[in-house]
Structures are given as C-alpha cells and as structure tokens.
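Enquirer: got a predicted structure plus its sequence, pasted below:
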Amino acid sequence: MIKTCSKILLIFVLVSFLFACNPTKRVAADIFLLTKAEVLVDSKKVTKEEVLNLMLQKPNNTFIFGYPLKLEMYNLAKVNADSSYQAWLLKKPERYDRLSKLLSEKQVARLGQAFFVSGLSNILKENGEPPVILDTLKTIKSTDKFETYYFDHGYLDAVSSFKIDSVAPKKATITYSVTKGNPYFVDSITYKPSSFIIDSLYQLTKNQMVIGTGKQYNLSDFANERTRLTTFFRNHGVYKFQENYINYNIYRNDDSDKLNVDLIIDQYSKKSGDSLVKEPFDIYKISQVNVFTDNAGKKEYSADSISYNNINIYSSAKLNFKPKAITDAIFINPGNVYSDYRRSITTQSLSNLKIFNYPRIEYIEDVSDSTKNALISNIYLVPLKKYTFNAGFDLMHSNIQDFGILGTAGLTIRNVFKGAEILEISGKANIGSSRELANPDDVFFNLSEFGGDVKLTFPKILMPFKTTGFIPKTMFPTTQISAGVSRQRNIGLDKESFTGILSYSWFPKRYNNIRIDLLNIQYINNLNPYNYFLVYRSTYRRLNSIAERYTAEIDPSYLNENGTLEEQRGTIDFMNSVLNNSIPVSPEDRTVVRSISERYDRLTENNLIVASNITYQKSTRKNLTDYNFWSLRTKFESAGALLSLLDRDKSKTNQNDNSTIFNVAYAEYVKGEVEFIRNWQLSSKKVLATRFFAGLAIPYGNSSSIPFIRSYYAGGTNDNRAWLAYSLGPGSSGGVNDFNEANMKLAFSLEYRFNISGNLNGAIFTDIGNIWNVFDEVKNPKYKFQNLSSLKELAVGTGFGARYDFNFFIFRLDIGFKTYNPAYEYERRWLRDYNFSKAVINIGINYPF
C-alpha cells in the first residue's frame, strides 16, 4: 500500500511540474514564441533535414513527447541572478552590515557569483535554450533560401511563400510553401578547347563526366565536374592548372525545359608587367628530387649526401638512414610528369614510416632546364627522436584482486637497423592482495603478475621472394615480428604463457586492409590447477551442495574441518569418485558433476596453439566525424595443421590419447567470423547504428573442444549489455558457471543515438545474441545449438545510456535490462527480470561498436 501511494505521489508531482511549466515565461506580450515550423513542397510535408536546415529559425528542441526540456531549463534560471542578489542585499541595510561583519566587504560582493546565488542559473542557461522568437525578416530570408535550393537542384521556376498563424497567446507557427515547377534537363554540352594539351587530356576523360545530356540540372554536378577535371589535369602533369580556369555558360533552349551547356576551359594567365597575358598550359616533368633528412634545406650546408635511384639525399651530419628505406617511400621520381596523387601518396608513405614528423614537399621551377617546364621536388624531413620512453602506474580492483598496483614501462627505438624499422619493448608488473585466496603466511601482497613484449616492425614484406608484383609499395606493406611472455602467481590458476606472431599487413585500397598472421603461436601452462575451486567459487558451491546430500558415502578425507569439500584436493577426489561410481548419486546429480568435471578439465588444461589466420577489413568511413558509413570485417583461422604434419608418427600421447608436443596436446581447429557495422546519420545529431556478428570454431583431429582463449563469450560492455561479461549462455543453460563460453556466437545490436545537451548525448539500444556449443564434446542439450529452433534462445537486452564527449574520447554509461531471458522456461522468458534491481550498469570508453 505504501509503495502504491509513493508511486501515485511521484506521478502527481511529475504531472504537476509539467503543467506548471510555462514556455512563454520569457516572451514579451507583443512578440511570439515560435512553436512549430514546417515546410510543404508541392503541398507535401518535407522531413528531409537538408531542406529543413534552410530555415533560419526553428522551434526550440524537444526531448520526449514533444516536451521543450532545454527551453524550460532556460526559463527556470533567473534572468540576472547577480543583480537580484544586489537588490536583495540593499533592500535592508542591516543585511549588508551583518554579512560584512561575518565575512568581509570583498567576500559579500563576491557572493553574487557564488553557485547558490547565480551558479545554478548560469548552468541552466548554458545547457538550456532561450526562447525562439518569431522574426519575420529571417522568415523572408528563409523563403529565398528555399528558392535557391530548388533552383540549384534543377527547378529553375521554384517559388516559395510563408504563412504565420497565431495559435495561442504569445505563440505562433510558420508554414513555408514551395512550388517547384517543372525540372530542367541538360540537353547538350559543348566543349570549347583552349589548347592542344588540355584538349587531348579532356578527350581521355570525357566519358567519365559527372554532368551529361538527359540528366536533370544540379549545380553540385557542375562543381563536382570542375573538381574532377582539375584533379585529372593536375595528375597528368598540368602543374599550373586550378579550378577557376573551368567555367560554364548555361542557357535555356528556347522556351522549353532544356538547357544548353558550354564548357569553357581558359588558358593559363600570368602577369606580365601591368597586364595579364594568356598562354597554353604545359605539362611539367620532374627533373630532380632532393630529400633533406634533417630539414637543413640547403645543399651547401650538407655534410653527407648520396644519390640513390636518381634521388638526391642530403644530411647536415652523417646520414643515419639506408637510402633504400627512404626512396622506397617516395613515389616522385625524375622523369615522371607532375602529379598531385604522387605528392599525396609520398606524404602518406613517409608518415607511415613513423620515424619522421609530417613531411613537407615543395616544387620549384627548374630554371636551368631548357624546356622551361621542369620542376625540382624538395622533400623536407624532420626525424623523430630515436628513443621514446613511457611509463605508467595504476591502482586496480577486480573480482579476484581486492587491491592491486600495476606498473608499465615501454621503450620505442626508431630506425633500429637504419632501414626505418621500429622496435618496441614493453613490460608490466602487477602485485595485489586477495582475501579469497589461500594465504598461509598472511602476506598482504599475495598476488603477482609479470610480463614483457617485444615487437619489431619493418616497412616492407619480408619474404624469400619478391612480393612487389602483387603487393606494391603503394599498398604500404609492413611486417611485424612479436613475442611476449608473462607469468602469474596466485592469480587464478597461476599461469605461464608465451606468444609469438609473424604477421604481414597492407592496404589494397585506401579504406581496405588485409592482415595475414603466417604464424600465431600461443603456449599456456597452468601451474596450479588445484586452485580451480578457490577461484571459481560459484562452481565450488554447486559441487559442494551436491556433496552435502551424500555425506554418509563420502570419504572424510574429502572434507575440511567445517564439513564441506576441501577446495583443492577434496573437490577433485569427490568428482572422480562420482564419475567412477564409487559414490552412488542420482542421475541428475551425476550429470551436473560430469559437466563440472568437463569444465575443470577444459580450464585447467595446458594449451599449445600454432595457427595461421587472415583478416580482411573494408570500411567506407572517411574520418571520425563521418557517421554515415558501413564496415565489414572477416577472419578465417586454422590451427594445428603444421604441428600435425610435423608429428607424423603421433607416438607421444596423453591420458586422453591426444598427440602431444613438449608434453602438451596441441590444438586443431578451424574458425571463421564475420562482423558488419552500418550507421545511418538521420540528422546532424541523430544516428542509427547497427552491428551484426557471427562466429564459429570447429575442433577436429587432435581436439574435441576449442581452447578457452579462442572461444566466445556473451554479455558485457560491448556486447549484450543486459548481462555481465561471461554470464550469458551457453544456450538456455542460464550462465551457471563463473565464466561461460562456447564455440559458436551470434550477436546483433541496434542503437539510436541522439543529443541531449551540449556534449551530453543519449542512446536507446537493443542487444540480441547468445553463444552455443556445436561440433564439440559438450553433450548437455541446454548448451548446444541443435537446429534453427535454437534461435529461440537468442537473449534480448534493452536499455538506455548516456555518453559525454570529451573530444579526445567518449565516456559511456549504459543501463541494460533483461528483456527476453532464454534461461527461463519458454512461457516465462519475456520481461521476468525487467526492473532496476536486476539491471546491469556498464561503464565504457567510446561507442560499443
């Protein structure tokens, strides 16, 4: 009853607040608040933002259900809080005297800027919006913009008007009406050549014209054609050509809706005395390429110089680079015709070496050349520091560590072998404390982890044969060789691990990337598998609850002084006794114990993975501010084939008859996955984002399951946000393990992003997905993907979130609700846990996808 009354009271307060708000509070009696503005084109309402943005005045932004939240925030602020304070202070002289004695005259004067006096009002004004007052002058200018817009899109006879309606005291609406008329089409294009060189180049590219006969007139087509022709001419040697040399003469064909176009390309204009002289354009060629490796810029100051591949390299001191490393990154060569493209790709290639600052490239006319159409290209480079050291320090807390200290250090060495190679060395050390783990010596820091990585990058493909025929330098190829080691003590199962990778990557096109890991080696050695039940406590509790039902049959040595299973040895002995029928249990309990035993074996086994994979990525995103794009990532991986080939006799096996190398069963599997992301920019501050992911790993040969580190999990900040990471699935099992994983995954997310105020943005999302076991050793039907009917086990999470844009990163807070939970019986899956008490709060950096 009390809860019901509280809810009624809350609803009453909210409704009262909404009705008490007055949007015209700051609007004078003789003016109008603009509450609505719409555009009708040929009597049809327009929703296209490109058109709506032509209005110079729009109503105040609305939040939910059309409520003008920002306007109300502005109205809640005091008009002049500081002046109101001063008036209040001077209203009674004793107030000023009393405050001056308590504080000081200076502090009393400064109280006007205090938060409780004017600070709140200032915040409301900064994040709110002042009322949009109807301005007829801006309305008239808006009609002009509509006519210009449709004129530029081929409706040369477009006419625009407006109508203002007073809908309430101090409130008004505007309706713009546009009559487009008939569209005009390009009927003929006449090219008027100005020189032989320009004409010959134009003939090579005229079939790719943006404008064309029969197309509806569009001003942007003419601008794009001007840019396209300019780019073509400059990339084919016409060094002095600029866009302003291209002009159009457009005129109507009698009284029809046909347009004739004269394409006019002027000659080059140069100043001669006090007049301009026109002359035909020339094609310029590169006569010299000079590279100044330390930005000296003057050859007479160079202490070291060399000519390599017809490129002159200068240095004010001894040259610290192999000439080939520099010339391989340069695409401007003597004898080439001038090209903006070669200049751009050279700049990008030199930047990708990551041993120089952004390069500067200039061209000067070669006065010594008799043809008078030769250029000298000077490339100025400023080397980055050879050594860069960085260090970091962090305090940590996790479900295992109550308190931890993490230290990291890294050293970058550039131009290691004078061929633009980059060597990166990094290390980390972590010490921590945990009350959950066994600590007989009562040492505070009873956890530790140490590791290091080395990575060497070459700006080319390292192969015993030439690859430039199918991976040219323009694709920016790189080779990376990396290795890493780490050692954990008293964290989890205590692990030693080693990784080694030999990879190649290149860009077939500007926004496409291919990466091949020729060798991807990972070795994991679990030092203390008996710590398993000390770490995975929920699994221990499940096992112990079964043991409590068979206390009479259990060997007392399996138990500790509290009468529960001893975590390290007792748990293992109890599982073995159940599985070999030494302890009779019910079929249901035996199934659970077998499942726990299988997972124990899986997570405590040592892993040796020798894999090869290829990853292909393609994106249409031009930059970080491009919100209308799609991206595709596909990956295929195969593991174990090389080791199986080397281990032909299969003579060494473990207790499960798996072939071993170095006493470790090596993994054999194939794995494929695909991820597709599509974003639609609905308006300047509204984006609809989607993500689809599918992955499947199939064990074969020497493996009956996928290594844990190569499996899939569901839930978490960047996945299904209504579940914690590793807590969803597999299938309809209900996430009963501490870390739930499987070898098949499907995921789909839909997110609507919108602006709330300033840098604060909001989102409403739906996440759908789950993981399953398939083609592996798991037998429990709740875990397995049986057929298409298993898609009923796709979990659905919905929620909302906030994002604050700090420009260099985005802080994200999401709240997810379990909307459809496959862990329940089919009839009870919808909205059973849809409440704040079971919501999951996710904190992350940047967008989830």
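Expert: Ah, there it is.
Enquirer: please make it C-alpha for all contacts and neighbour counts, starting now.
Expert: Will do.
Enquirer: name the SS class of the residue nearest to residue 321 when sequence neighbours are not counted, please.
Expert: Sequence neighbours aside, residue 418 is the residue nearest to residue 321 in space, at 4.6 Å (criterion: C-alpha to C-alpha, 6 or more residues apart in numbering). Classification of residue 418 by DSSP: H, G, I helix; E, B strand; the rest coil places it in coil.
Enquirer: check contacts around residue 418.
Expert: By C-alpha atoms under 8 Å, 6 or more residues apart in numbering, the residues touching residue 418 are 320-322, 325.
Enquirer: ok, which stretches of the stretch 251-400 of the chain are helices?
Expert: 323-327, 340-352 (DSSP state H, counting those that start in this stretch).
Enquirer: check it against this one:
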Amino acid sequence: NQDFIELDADTSLGNNHLNLLLRRNRELPQAALSEYKIDSIIVYISKSSDSTYSLLESSGLDDITIFATGDYLKPKVIKEAVRFNSGDLYSFTAYQTTLSRLNNLGVFSYVKIKYEASGPDSLSNLLNARIDLIMADQISLNLETDVITKSTGYAGPGVSVGISNSNAFRGAVNFQVDLKGSIEWQFGSKEEDQLGSFSYEFGINSSLTFPKLILPEKRDWTKNLVKQETSVNLNFDMLTRIEYYSMFSALTGLKYSWAKRQDIIHSFSPVYLNSVSLLETTPAFDSIVGENIYIRKSFEEQFIFGMRYDFTYDNTYKRQAQNVYAQLGVRSSGNLLDLLAGIGKDASERPYKILNTYYSQFVKFTGDFRYYLNGYNKTLVGRFYAGIGIPYLNSDVLPYVEQFFSGGAYSIRGFNARSVGPGFFYDPESNYIDQSGDMKLEANLEFRFGISKITKGAFFIDTGNIWLINEDENRPGSKFDLNTFYNQLAVGTGVGLRFDFSFFVLRTDVGFPIRTPYPQDGEHWLTGNGDAFSNAMFYFAIGYPF
C-alpha cells in the first residue's frame, strides 16, 4: 500500500545528484502491522463464453472449495498449484508461487488472486482467499509452410501441421502431435542411380507433458517451485535424399523441467534414445564413405542412449533496458551400455555392439549466450555460441545427428546451410554430403529497428566456423588449432525485414559472404572483387534467428 510508505529526497548534494530515503509511514494503522492468517480458500472457474446466469457446480478438496460452470479440471490439479492452506500465515512468496503455478499450467487465459477480510470483525486477522480463473481454449492448431531452394538445383515446398490439447484427461496435461513433410525435386539432369525422382522428408512428433514432477516418491523441495513438468516424447522421421541415401530415425525420451524462479529453468533427461538407420544408399554415397572413414563411422555409430542436462537463464519475458539469455548444456551417451557390453570382453574387441548394433559413446557441451540492448523502437542483439563433442572408447567420431554445422538462415547467413568449414578445408570438386564438425564457434550481431507497427528492419553481421578435434587426412586443415583458428572464420553480413505479428514472426534476410575460411587467389576477403554480391543468399524463415 503506497499510503504506508514515505519517500524523502535530499537534493542538497548538488551536481544533479540526490539521496532517496525509503521508509514506512510513522503513523501506520494497527491493521497494517498485524499478521494475518488464511481462513477460507474459494476458487471460481468459468469460461469467457459463460453468461452471468451460468450455473455453478460445487466441488473441492481438503480446505479448497471450487465453484465451476462445468467439469473442467480435476480438483487435485488446483490443490497442487495453490501453495497456501487454510490456517497459514499470509505470505507474499506463497501468493507469487501460486500465481506463477496457475499461469504455467497453460489452461487459463485469466488468473487473479484476491484477499478479503473474513467476516465483519476486521480485528480477527483472518483473510479469505478468492481465486478467479477463466479457462482458455483447450484445442489449438498450428500450420507452417515454407519453400526450400538450394544451390544444388533442388527446390520444393514444406509443411508442418500440429494439434495440441492443453487439458488432456482434465489434468492440465498437454498432448501434442506434429506432422511435418517436405518434397524437393531437382531441375536439370538427374543421375541414373538416384533413389527416385524427388527427395522427401516425412515425420511425426508427439509429446505428453504433465504439470508436475513424476518421481518415485514425493520430495519436499518441489513444493515451492513456480514451474515443474514431466515430458515424454516419441518421434519418427523418414528422410530420402535421392542422390545419397534413405534414412529412418526414431527418438524417445523422458525429461524433467523445473524452476524456483521465473528466469531460471533446469531440464534433465535421465534417459533419451535416438536410433538412426540407413535403409538404402546410392553408389555415389558408397563412394564417399568408402574413401573417408570419418564420414563412414559417423553414419554407422548412430545408436544413442544417454542423458542430458540444460541450464537456462532467460529474463527476456519482460522487456528491460538490458535483457540476457544464457543456456548451458551437457549430454552424454553410451556409458551404461559400455559397462554392459564390456563384460567379459577385451578392449581390443572394440567397437562393442548392443543387440548387434554399434552404439555411440561421447560427451557434448554447448553454450548459447545472448545480450539485448533495448532502446525506444530499436534493439541491438549480440550472440555467442560455442559447442564441442568428444567421442571416446567405443566411438572415434560423433554420430552424424550430434555433429555441428555452420551456415544458413539461423547461423552465418552469407553462406549455404551446412556449407562452412571444417577449418579452412575447401574442395570445389568435393561431393561431401554436408560439412560437419566436432566443434563450433559462432558470433552474431544484429541491429533491429522499427519501420511500422508490425514491420522491423535489421542489419546484421555473422562470423564463425566448425572444426574437427582430430585431423582428417581427406579434409586437410579441418583440425582446430588455437594459434590459427581466428584466421579460419567465415564472415557474412546483410539486411533483413521482420514482420512481427505478436503470436509469430516472419523473417526475410539477404546475406552476403564477405570473408571465406579458405583463401581464394591468396585472399580471404571478397569485398574487393564483387563475389560478395554475386553469391548473395536469400532466406525466408519463421521466427527471429536468436
């Protein structure tokens, strides 16, 4: 209550400085100095479409009474979200935690908690807590489309359709299914040994997210969390690149997410499994992997069974003069399998197999740091990304799906996707499928400015590369060297437009390569010969790049 606070300003310091003294009012009413306890807790649940004459049905659990215009939620869901009980001392922390938990359930469009004196006797020091909740739409449908064009002559449409139910089983359980598909065909001549007439990808992703931590037994430390989720996912993907291979992948995992504060989130997957299988290959692909053991092994060892942890600090939910986003992640694979597979075997028998399949063994570290300097109708964003993966024991290389790539709409925008690096390796006659590496460094700087209510312009510059930990004799110059890596950075710059519709963002960028990791005619920089403009890249994408 602002009437209970005094603010005194001392301006005698001069030089445009002053001292501020903040203190409570000396003549506070007795009621303001008293401790209050919670008496009753009443919850009202309705829909925005309800009329004022809608009938209320009464239910409840323990000390919470619930009035609702329909059978929307199980009382247990509300009970677990409310962090105060009848008879508790009023706590602002409990109020904030309850507010955050109710909002994080994802099923309400409106949440309000109000405290009122219990009964006519204001000296009883009892408060009634009233919680008003308005249900949001449970079913949502999203649709994304794009058009893919590549310098290799391939072009085609892509589409993704998703449907989700935010309140499955009346338990605030989010069930989501996404279908994605894309087709690419090549203009011009085709090879006889290709796997069909066009490349395609089809996938289905499904997830079930519960609004609590499902653990073997209850833990006291979970009571004051503002966010807690348990997610189970199951994904399938079929990819055919007609010039190289046909591949099938299946991924499943269990993930816990929790937060004591809104800006710090922890995620832990005690188990995740990703299995990738080559179904069919072309002679061109066989020739590539036959000549390079590194690439052959990266496709062979793609049975991944491990765990991962991510720490995220993100205060961008509220625009401030300065916002920060930071994510640190670590994941490992194959350690448990290696203990089992190695029983009774000698190290000379490596690589071991599980169920007649080679498994991947590695540890991987990633870091993503972003800084937002906000002004009126403009923002300067800086980003730095670093990652490294280390294969060991049962693996000589990282599996293909865990390797790092550089270039493209969300990376260095002056270069094709997955075309940069590794190191200063470059072979214009190379038939490598994608350029990949064990390590990545990337930095981006983007200045965004308002043009109209929904349109923003942007200037950007990106730099970075990928490298290998070990030298690959078929790709000389690809190994990371602390003394020379800075001379192997690709640099791209460009301009773009962002169409911000609040609920989603459309983005167009034109990127120009101004420095290559490798020298051309003795020079890395392209600014003096016109190649930067002749090799411009155009991107149409969904969302900001970072």
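Expert: Received, thanks. Values in this document were obtained by computation on a predicted structure and should not be read as measured data.
Enquirer: now what about the TM-score between them?
Expert: Superposed pair, TM-score by TM-score structural alignment, normalised by the length of structure 2: 0.83. Supporting alignment: 531 aligned residues with a C-alpha RMSD of 4.0 Å.
Enquirer: correct me if wrong: residue 174 of structure 2 contacts residue 139.
Expert: No - assessed by C-alpha atoms under 8 Å, residue 174 of structure 2 is found out of contact with residue 139, at 9.9 Å.
Enquirer: who touches residue 173 of structure 2 in this structure?
Expert: Contacts of residue 173 of structure 2 by C-alpha under 8 Å, 6+ apart are 165-167, 208-211.
Enquirer: same question but for residue 455 of structure 1, I mixed them up
Expert: Applying C-alpha under 8 Å, 6+ apart, we find residue 455 of structure 1 in contact with 423-425, 480-483.
Enquirer: and the two most separated of the residues you listed?
Expert: Within the contacts of residue 455 of structure 1, two members stand farthest from each other by C-alpha to C-alpha: 425 and 480, at 13.3 Å.
Enquirer: related to what we said a few turns ago, show me whatever sits in contact with both of residue 174 and residue 139 of structure 2.
Expert: 164-166.
Enquirer: can you lay out the residues you listed as TSV showing neighbour count, secondary structure and distance to residue 513 of structure 2?
Expert: TSV is the format used below for these (neighbours: other C-alpha atoms under 10 Å; DSSP: H, G, I helix; E, B strand; the rest coil; distance: C-alpha to C-alpha, whole Å):
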residue	neighbour count	secondary structure	distance to residue 513 of structure 2
164	19	strand	40
165	19	strand	44
166	25	strand	44
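Enquirer: what count of nearby residues applies to residue 95 of structure 2?
Expert: Counted with other C-alpha atoms under 10 Å, the neighbours of residue 95 of structure 2 add up to 17.
Enquirer: can you map out the strands along the stretch 251-400 of structure 1?
Expert: Along the stretch 251-400 of structure 1, counting by DSSP state E, counting those that start in this stretch, strands occupy 258-265, 268-272, 275-279, 285-292, 304-308, 311-315, 360-365, 374-380, 387-396.
Enquirer: mean neighbour count for those - can I get that in JSON lines?
Expert: Shown next, in JSON lines, are these (neighbours: other C-alpha atoms under 10 Å):
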{"stretch": "strand 258-265", "mean neighbour count": "18"}
{"stretch": "strand 268-272", "mean neighbour count": "12"}
{"stretch": "strand 275-279", "mean neighbour count": "11"}
{"stretch": "strand 285-292", "mean neighbour count": "22"}
{"stretch": "strand 304-308", "mean neighbour count": "14"}
{"stretch": "strand 311-315", "mean neighbour count": "22"}
{"stretch": "strand 360-365", "mean neighbour count": "14"}
{"stretch": "strand 374-380", "mean neighbour count": "22"}
{"stretch": "strand 387-396", "mean neighbour count": "12"}
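Enquirer: which one of the helices of the stretch 251-400 of structure 1 lies closest to residue 271 of structure 1?
Expert: Residue 271 of structure 1 lies closest to helix 340-352 among these, at 24.5 Å (C-alpha to C-alpha).
Enquirer: switch the helices of the stretch 251-400 of structure 1 over to TSV; also include distance to residue 293 of structure 1.
Expert: Below are those laid out as TSV (distance: least, C-alpha to C-alpha, whole Å):
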stretch	distance to residue 293 of structure 1
helix 323-327	9
helix 340-352	11
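Enquirer: nearest to residue 808 of structure 1, of these?
Expert: Ranking the helices of the stretch 251-400 of structure 1 by distance to residue 808 of structure 1, with C-alpha to C-alpha as the measure, places helix 340-352 first at 21.3 Å.
Enquirer: which non-adjacent residue is nearest the residue mapped onto residue 484 of structure 1 from structure 2?
Expert: Counting by TM-score structural alignment, residue 484 of structure 1 corresponds to residue 235 in structure 2. In space, and not counting its chain neighbours, residue 235 of structure 2 is closest to residue 205: 4.3 Å by C-alpha to C-alpha, 6+ apart.
Enquirer: burial measure for that neighbour, as a count.
Expert: By other C-alpha under 10 Å, the residues close to residue 205 of structure 2 number 18.
Enquirer: gap between the two ends of stretch 393-413 of structure 1?
Expert: Criterion C-alpha to C-alpha, to the nearest Å; first-to-last residue distance in stretch 393-413 of structure 1 is 22 Å.
Enquirer: ok, stretch 210-224 of structure 2 next?
Expert: Using C-alpha to C-alpha, the two ends of stretch 210-224 of structure 2 sit 17 Å apart.
Enquirer: run the chain-centre distance for it.
Expert: Here the centre of stretch 210-224 of structure 2 is set off from its chain's centre by 23 Å, with C-alpha atoms, centre = their mean, to the nearest Å.
Enquirer: cool, stretch 148-166 of structure 2 as well?
Expert: Distance of stretch 148-166 of structure 2 from the chain centroid (C-alpha atoms, centre = their mean) equals 19 Å.
Enquirer: buried residues in it, which are they?
Expert: For stretch 148-166 of structure 2, a neighbour-count test (16 or more other C-alpha atoms under 10 Å) marks 149, 154-156, 158, 160, 162-166 as buried.
Enquirer: go on, stretch 731-750 of structure 1?
Expert: Neighbour counts over stretch 731-750 of structure 1 (16+ other C-alpha under 10 Å) mark 731-735, 737, 739-750 as buried.
Enquirer: next one: stretch 190-204 of structure 2
Expert: Judged by neighbour count (16+ other C-alpha under 10 Å), stretch 190-204 of structure 2 contains these buried residues: 194-195, 198-204.
Enquirer: appreciated, that's everything.
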